[in-house]
Structure formats: structure tokens, C-alpha cells
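In: model the structure of this input:
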Amino acid sequence: MYLLVMRHGEAGWHTVDQERELTEAGRNGSAMVARQIARSSWRPREIWCSPLVRARQTAAIASEILNCRVTEKLFLTPEDDPGLCLDALLEESSANRLMIVSHMPLVGALATLFVDGHRRGIPFMTSQAVVLDLPVVGPGCADLKAQFLP
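Out: I've put the predicted structure just below:
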């Protein structure tokens, strides 16, 4: 399985956290990264995203460029346990090229859980995406193959 993990684009601070929307820079950065992914060999077939506005907007931009469907997942909000995502991936046998669009600290925790087997998390810039090769879905089983920056 190839798993792309992407942080949402830059969002404004004009409202409560759950309703924050992408800024123009956030929309542009997300589109730039999605276009880089589209030109690569890592193109996903499906996107899972957080239900929060900024992640949904980022996923919609990526979906339009990458021509794949988006499914909201309630376990992809900023403070969720990355183990919930791991469990969902173990149940999803058909996902072999999947993108997850979420938030810090979850995206950092997911990447380190899959690559290093712990949940301390690495920082992600807004709109940054990484590609993980998961021959077996489990902690410490992934190799970092590529990263995309705005």
C-alpha cells in the first residue's frame, strides 16, 4: 500500500477552530502540492479527510486535480489517536493508493507511527505531503518514499 499523508493548507484564524477556512495562500499551496503528486507515480485513488472545514477544502482541491473521490472520516481530527487510523487501514483491504488529509499533530503522529513505530510525531508544514510505502500495514513498517512541499 502507498499512503500519502498531507496536512491541510494554511487556514485563517477569523473563526472557531472547527470552521477555519483556507486562505488564498492555503488554496494555492494545496493545489501546488496536488499538481506535484499528479505528475508523480504516487497518484492516490481515494482521499480520506478530516470533517473540519480546512481539511475538507484541501481534500476537495486535491480531489479535483487528482480525479479521485473523497470520504470524510471522523477519526482524522487534530487530537485523534493515530491508532484509530491504523485500525481503519487494517480493515480497508482494497485501499492500495490512499491519501489522508488531516491536521497537526495527527499527520506527524501518523507518519512517525508508520515509519518509526512510535507516536511522538514530526512537524509538517501546511500543505506538505509525504508518501509512505507500507508493504504491511503496521507500526514501523513503512518507508518514506517522497515528500511534496508547496
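In: can we go C-alpha only for contacts and neighbour counts from here?
Out: Fine.
In: so Glu21 touches Val53, yeah?
Out: Yes - look at Glu21 against Val53 with C-alpha atoms under 8 Å: they come within range, at 5.9 Å.
In: Ala60 - nearest residue in space that isn't next to it in sequence?
Out: Distances taken as C-alpha to C-alpha, 6 or more residues apart in numbering place Val70 nearest to Ala60, at 7.3 Å, with adjacent residues excluded.
In: let's see this one next, to set against the first:
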Amino acid sequence: MPVVYLVRHAHAVTEEENPLRPLSTRGHDECRRLVSFFKNNRALTPAEFWHSPLARARETAALLQPLAPHAALRETLGLLPEDRPEKMAARLATLASTQMLAIVGHEPHLSSLATLLVTGRSGLTAFDVEKGAILCLASEDKHTWSVRWHLAPSLLP
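Out: Predicted coordinates for the structure are as follows:
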């Protein structure tokens, strides 16, 4: 069964601080705590990290990559905050049955995508993915997805 980890980028600096909005010190700390947590339990081991072209998503993916050192980092179209989730949902329907994929992106796209995958409907979102949080979804048939777990950095020491 394919597994998809929906990862919202970690905390970033404001646009006033830097228009490219790289990760802040807090964002780096969030990623460090996530890596420390998942290193021990191996619950996050994607074969690839797909990320948006924005600096904060690319940096988050790179900081999580030590969890799966052989996983490729791939800048991927369709992961910007304003992108419609249907296109990405269609791509996920083509995943191999054993594929494990991390998608590092933004709100409101990730919550909309998760809602579409789990409920089959778009519109009102059923999820709120906070910065640095990871929502793990799995599918038996690549069309119906269920939540395996959801972890936010605020839950970690």
C-alpha cells in the first residue's frame, strides 16, 4: 500500500526579514526535534521527498532527509499554497503500491489535499496542518486514503 507523508514546512522568517522566507532558527529547531524523534522509531522513511520550489519547503525537506539518506529531493510542480489539490491527488493515484513518499508543502494546499484524499471531497478542510507537522496517510487502493498518524513539533520535547 502506498504511504504519503504530508509535511508542512517548518517555521520561516517573515517576508519583511527576508523576501525569500527561509527557515527561521525556530524552524531549524523544529526539524531537528522531528529528526531526533523519527530516528528512534523509523516511522518516517520515504523513498523520495517532493517539495515546492519555495525556500522554506526545500530547506525542510533537506533537513528531514537524514531520516532517509538515500531518498531523492525533488522540486515538484503543484505544491504551492494556492495550487488546487486535484492535480496532486491524480499523481498520487499512480504511485506504486509500495511507494513511500514525503510531500513537503504549504497551507492551505496540504489541508485541502489531505481532505480530498481522505473524504473524496474538496471544499471545507477536515485537517489543520501546523508548521512542521506531518500527516501520514496510507491507501489500500490508491483512491481511498486513511490517516495513520499526525504529529506536530509542538508535541515533542
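In: let's verify the residue nearest to Ala60 of the first structure: helix, strand, or coil?
Out: strand (DSSP: H, G, I helix; E, B strand; the rest coil).
In: which position in the second structure pairs with it?
Out: For Val70 of the first structure, the aligned position in the second structure is Leu73, judged by TM-score structural alignment.
In: more neighbours: Glu21 and Val53 of the first structure, which one.
Out: Using other C-alpha atoms under 10 Å as the criterion, Glu21 of the first structure and Val53 rank with Glu21 on top: 24 against 18.
In: what sits against that one?
Out: Counting by C-alpha atoms under 8 Å, 6 or more residues apart in numbering, Glu21 of the first structure makes contact with Ala11, Gly12, Val53, Arg54, Gln57.
In: and which of these is nearest to Ile37 of the first structure?
Out: Gln57 (17.2 Å; C-alpha to C-alpha).
In: what's near enough to touch that closest one?
Out: With contacts defined as C-alpha under 8 Å, 6+ apart, Gln57 of the first structure is in contact with Glu21, Leu22.
In: element containing the equivalent of it over in the second structure, please.
Out: Under the alignment (TM-score structural alignment), Gln57 of the first structure pairs with Glu59 of the second structure. Assigned by DSSP states H and E, Glu59 of the second structure falls within helix 55-64.
In: what's the average distance of that helix to the first structure?
Out: Compared with the first structure after fitting, helix 55-64 of the second structure deviates on average by 0.4 Å (mean C-alpha distance after the TM-score superposition for the first structure).
In: thinking again about what came up before, hang on, the residue nearest to Ala60 of the first structure packs against Trp48?
Out: Yes - counting by C-alpha under 8 Å, Trp48 is a contact partner of Val70 of the first structure at 5.8 Å.
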